[in-house]
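1. below are the sequence and a predicted model; questions follow.
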Amino acid sequence: DMNGIPWDSMRRFETISLTPKVIVREDIFSLKNIVVAGIDYYYSPSRSNDAGTGTDSSTNINKTEWGFYINDELFVLKDLLFTAGYRLAKVKYDFDYTDNTGSLAPINDFVKDDKDAWRIGLNYIIPDKGNVFVNFAKGFRFPATDEYFSPFATPPINENLKPHTAEEIDLGIRYNFTKNIGASATGFSGRHTNEIYYNPLTFQNSNYGKTKRQGVEATLFWIIMPGLRLDLGYTYLDAVFDGDDLDGNKIPMVPANKFNAAVSWAIDALTMTFSSQYIGNRYMTSDITNSFPKMGGFTVYDLSAVYTWKGFKVTGAVKNIFNKEYSEYGVVVNGTGMQYFYPSPERNYLLGVQYTYRF
C-alpha cells in the first residue's frame, strides 16, 4: 500500500563475480617494490515486478562489467612510499521492460560505456608515530542497475543516465602523540562531472552538470584505559555547482557540517559501543537555486554490541535509541514551494549472526 493505493512490488538483485589477481614482490635496484595486477568480472542481473492501480510491469536489467587494474608500491626511500595505479573498465547494460497493460511501449535495448581511472601518491612514514600523504586521482562510478529504473517515471528506464566521473586531490597527516592518543586531518578538493542524484519531480535518477567538493576531515582517538576507547570525527564539506547559471550554488542534501562520536567498551569477547551522529543543515532536494529555507540538522544516538565466540559473531543494535522524530530527506517543489519531508526510522532494532569457517 502506497499512500492508500494498493501496490505490490518485487525486487531481486544478484551478483556473480570473478576477481583473480597476482602479487609480485620484486625489488628494483634494491628498492622494496610490490606490484598487484588483476582482472575483475561482475555479472549483476536484476529483476523487478510492479503492480498497482492502473499499472503492471516487469523489468529485467543485466549489468556486465569487466576491468583490468595494476598498482605499484615503491619505497623510493626507507620511509617514503610512492604509489601509482591504473584501472580500465567496460560495462554493458541490457534493458528489457514490458508494460503488461499495454499503455507504454516495451523497451529492449542496451547501453555500453568504458572509463579509466588512475591514482598517484606519496606517503612519508614517521616511524612509530604516523604518516604524511598526498594523493592525486581520477575516478568514476558506473550507475547501479536500480538507478536506471523507476516504475513511476515515464519512460521507466532512463537510458540517458551517465557515469559519474571525478578528479581529486587530498593531503593529510596521521599522528599518534602517545600510544593512547592519536589524530588525523585530511584536506581534499575534487571536481565532478555527471554526479548522480534522484530527482523526485521526474521520479528518475539524473545527472548534475559540473560540481565541486572541497573540505576537511579530522579524527581523534583516545584509549582512556584498557578496553575503553573514545573516537571523535568532524567533516566540513563545501559542495557547490561549478559553472553555468548555478555557479556557486550549494548542492542540495549535502550538509556542510557532520560530527560523530563513539565510546567503545571491550570486555573479553564482548564489545559495546554507544555512538552519536550530527548532520547539519542542508538545502532540500530540487532546490538547486537555494531559494528555500534549509532543512534543520539532527542528532541521533545508537547502541550496539558484538560478541565473538570461536567462528561465531553475534551483533545487535538499537538504532535511534531516544526515539527521535526527524527527516533525513526532504523535497521542495520549485513551482509551488511545497515542502515534503520523508520521516526517518524511529527506534529500531537489528540482530545478526555470522559464522566463519577456515579450512
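-> Perfect, I can see it now.

2. CA atoms for contacts and neighbours, from now on please.
-> Fine.

3. distance of residue 204 from residue 156?
-> Distance, residue 204 to residue 156, using Cα to Cα, to the nearest Å: 8 Å.

4. tell me where the stretch 101-250 of the chain has helices.
-> For the stretch 101-250 of the chain, no helices turn up when DSSP state H, counting those that start in this stretch is the criterion.

5. sorry, back to before: between residue 204 and residue 156, which contacts overlap?
-> Counting by Cα atoms under 8 Å, 6 or more residues apart in numbering, the residues touching both residue 204 and residue 156 are 149-150.

6. more neighbours, these two?
-> Between residue 204 and residue 156, counted using other Cα atoms under 10 Å, residue 204 has the larger neighbour count: 23 against 19.

7. that one: what's it in contact with?
-> Contact analysis of residue 204 by Cα under 8 Å, 6+ apart lists 147-150, 153, 158, 198.

8. neighbours of the closest residue to residue 86 other than its chain neighbours, how many?
-> Closest residue in space to residue 86, ignoring its immediate chain neighbours: residue 118 at 4.3 Å, by Cα to Cα, 6 or more residues apart in numbering. Applying other Cα under 10 Å, we find 18 other residues in the vicinity of residue 118.

9. want to compare, so here's the second one:
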Amino acid sequence: GNFFGSEAPDLKRNDTEEMYNFGIKHFFTDSLSAFGNVGRSARFATVDELFQFNPLGAQEFSVIEPQTAEHVDLGVEYEADNISGSISAYYMDIDNEIHFDPTTFTNINLDPTERKGIETTVEFRPLPEVSIRGNYAYIDSEFDEGPFDGNEVPLVAKHSASISANWDINSIFTLSSIWSYVGEKRFDNDQTNDFGQKIPDYDIWDMKLMGEHKGWIASFAINNILDEEAFDFGVRSNFTPGRYNALPLPERNFILTAGYNF
C-alpha cells in the first residue's frame, strides 16, 4: 500500500467481445441508391472508469462489464448535380452501457436499453460557391429490461435538428453559419421518469469567418449569437425533491484564431 494504505488492490482481468460490420448498397439509377448495415460494437471500460473511490473513501476497482451494441440500419440516398439527401431508419440494442452515476460518483453498467429512430439529411447547392444543409433526427430510447423497463433513458433527446450554410466568398475567405436545435430530455438520475421536470429544449446559432492565404490561417467566430441561456446536462438531486444541478452552456462568446503553416 501507499503511505496511507489506501491504494486500490491489484486487478487483473481479460475481456473479449466480438465486433463486426456488414453493409450492402444497391444503385437503382446513377442518382438513387439503397443501403443496409448490420453490426456489433463494443466498448471496454478505461482505467479511469474502473478506478474510483468507494463510499468510505477507499480506492478500489469497480467490476464493469464491457458495453456492447447491436444495430441495423436501412436507408435510401439520392445525389444529383446540385442536391443530395438521405433518409435512414435504425434499431440499436445496447447491453451494459457504461454510465457515470453522479449520486455515488462511481461508474456502473445500465440495464439493457434499445434505441430506434430516423435520420434525414438534405444538401442543396444553389450556386457553386454556396451550400445549404439540413438535418433532422428522431430517437426513441427506452430501457428494455430491469426495474425501469419501458422508461425513457435519461439525457437522450427525442428530437434534434440543424441547418447550416457555407459560402466560399472568394479564394481566401469562407463564411459559415449553423443553427442547432436539441429537444427536451430527461435529467440524469431520473431513470424512474417521475421527476416531473425535463432539461428544456434549446437552439443555438453560430457563425464563423475563415481565411487562408499564403500559409496564413485566421478565423473569427461568434458562438451563440442570440445569447441564449441553456444547459445540455443536468442531474436530479437525491436529497432535495424538485431540485437539480445543471451545467450551463456558454452564452454569447467570441473566438479569434490565427496561425501560419510552415
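-> Yep, it's here. Being a predicted model, the structure only gives us computed values, none of them experimental.

10. by neighbour count, which of the contacts of residue 204 of structure 1 wins?
-> In terms of neighbours by other Cα under 10 Å, these top out with residue 149 at 23 neighbours.

11. what's the burial count for the residue nearest to that residue when sequence neighbours are not counted?
-> In this structure, residue 149 of structure 1 finds its nearest non-sequential neighbour in residue 157, 4.7 Å apart by Cα to Cα, 6+ apart. For residue 157 of structure 1, the number of neighbouring residues by other Cα under 10 Å comes to 23.

12. isn't residue 157 of structure 1 right up against residue 146?
-> No. Assessed by Cα atoms under 8 Å, residue 157 of structure 1 is found out of contact with residue 146, at 9.5 Å.

13. pretty sure residue 356 of structure 1 is touching residue 311, no?
-> Yes. Contact between residue 356 of structure 1 and residue 311 holds when scored by Cα under 8 Å: they sit 5.0 Å apart.

14. before we move on, back to that, quick one: the contacts of residue 204 of structure 1 as a markdown table, columns for distance to residue 334 of structure 1 too.
-> Conversion of these to a markdown table gives the following (distance: Cα to Cα, whole Å):
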| residue | distance to residue 334 of structure 1 |
| --- | --- |
| 147 | 23 |
| 148 | 24 |
| 149 | 24 |
| 150 | 22 |
| 153 | 19 |
| 158 | 22 |
| 198 | 15 |
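
15. out of those, which is nearest to residue 103 of structure 1?
-> Using Cα to Cα, residue 153 comes nearest to residue 103 of structure 1 of the contacts of residue 204 of structure 1, at 13.1 Å.

16. give the closest residue to the most centrally placed residue in structure 2 in space, chain neighbours not counted.
-> Nearest to the centroid of the C-alpha atoms of structure 2, with distances taken as Cα atoms, centre = their mean, sits residue 156, at 8.9 Å. By the measure of Cα to Cα, 6+ apart, the closest residue to residue 156 of structure 2 outside its immediate chain neighbours is residue 185, 5.7 Å from it.

17. the one you found -> structure 1?
-> When the two structures are superposed using TM-score structural alignment, residue 185 of structure 2 falls opposite residue 282 in structure 1.

18. for residue 127 of structure 1, see how far away that match is.
-> Here residue 282 of structure 1 is placed at a distance of 41 Å from residue 127 of structure 1 (Cα to Cα).

19. show me which of those two is the more surrounded one.
-> Between residue 282 of structure 1 and residue 127, counted using other Cα under 10 Å, the more crowded position is residue 282 (23 against 8).

20. which residues sit in contact with the more buried one?
-> With contact set as Cα under 8 Å, 6+ apart, residue 282 of structure 1 has these partners: 252-256, 294-297.

21. in stretch 236-247 of structure 1, which residues are buried?
-> By neighbour count, and taking 16 or more other Cα atoms under 10 Å as the criterion, the buried residues in stretch 236-247 of structure 1 are 236-242, 246.

22. for it, give me every contacting residue.
-> Looking at what lies outside stretch 236-247 of structure 1 - Cα under 8 Å, 6+ apart - the contacts are 209-217, 248-251, 254-258, 288-289.

23. and stretch 72-82 of structure 1, by the same measure?
-> In this structure, residues lying in contact with stretch 72-82 of structure 1 by Cα under 8 Å, 6+ apart are 31-36, 83-85, 120-127.

24. next: stretch 210-230 of structure 2.
-> The contact list for stretch 210-230 of structure 2 (Cα under 8 Å, 6+ apart) reads 172-175, 200, 202-209, 248-262.

25. which non-adjacent residue is nearest whichever residue in structure 2 pairs up with residue 115 of structure 1?
-> Aligned by TM-score structural alignment, residue 115 of structure 1 pairs with residue 17 of structure 2. Residue nearest to residue 17 of structure 2 in three dimensions, not counting chain neighbours: residue 42, with 6.6 Å by Cα to Cα, 6+ apart.

26. tell me how many other residues surround that neighbour.
-> For residue 42 of structure 2, the number of neighbouring residues by other Cα under 10 Å comes to 18.
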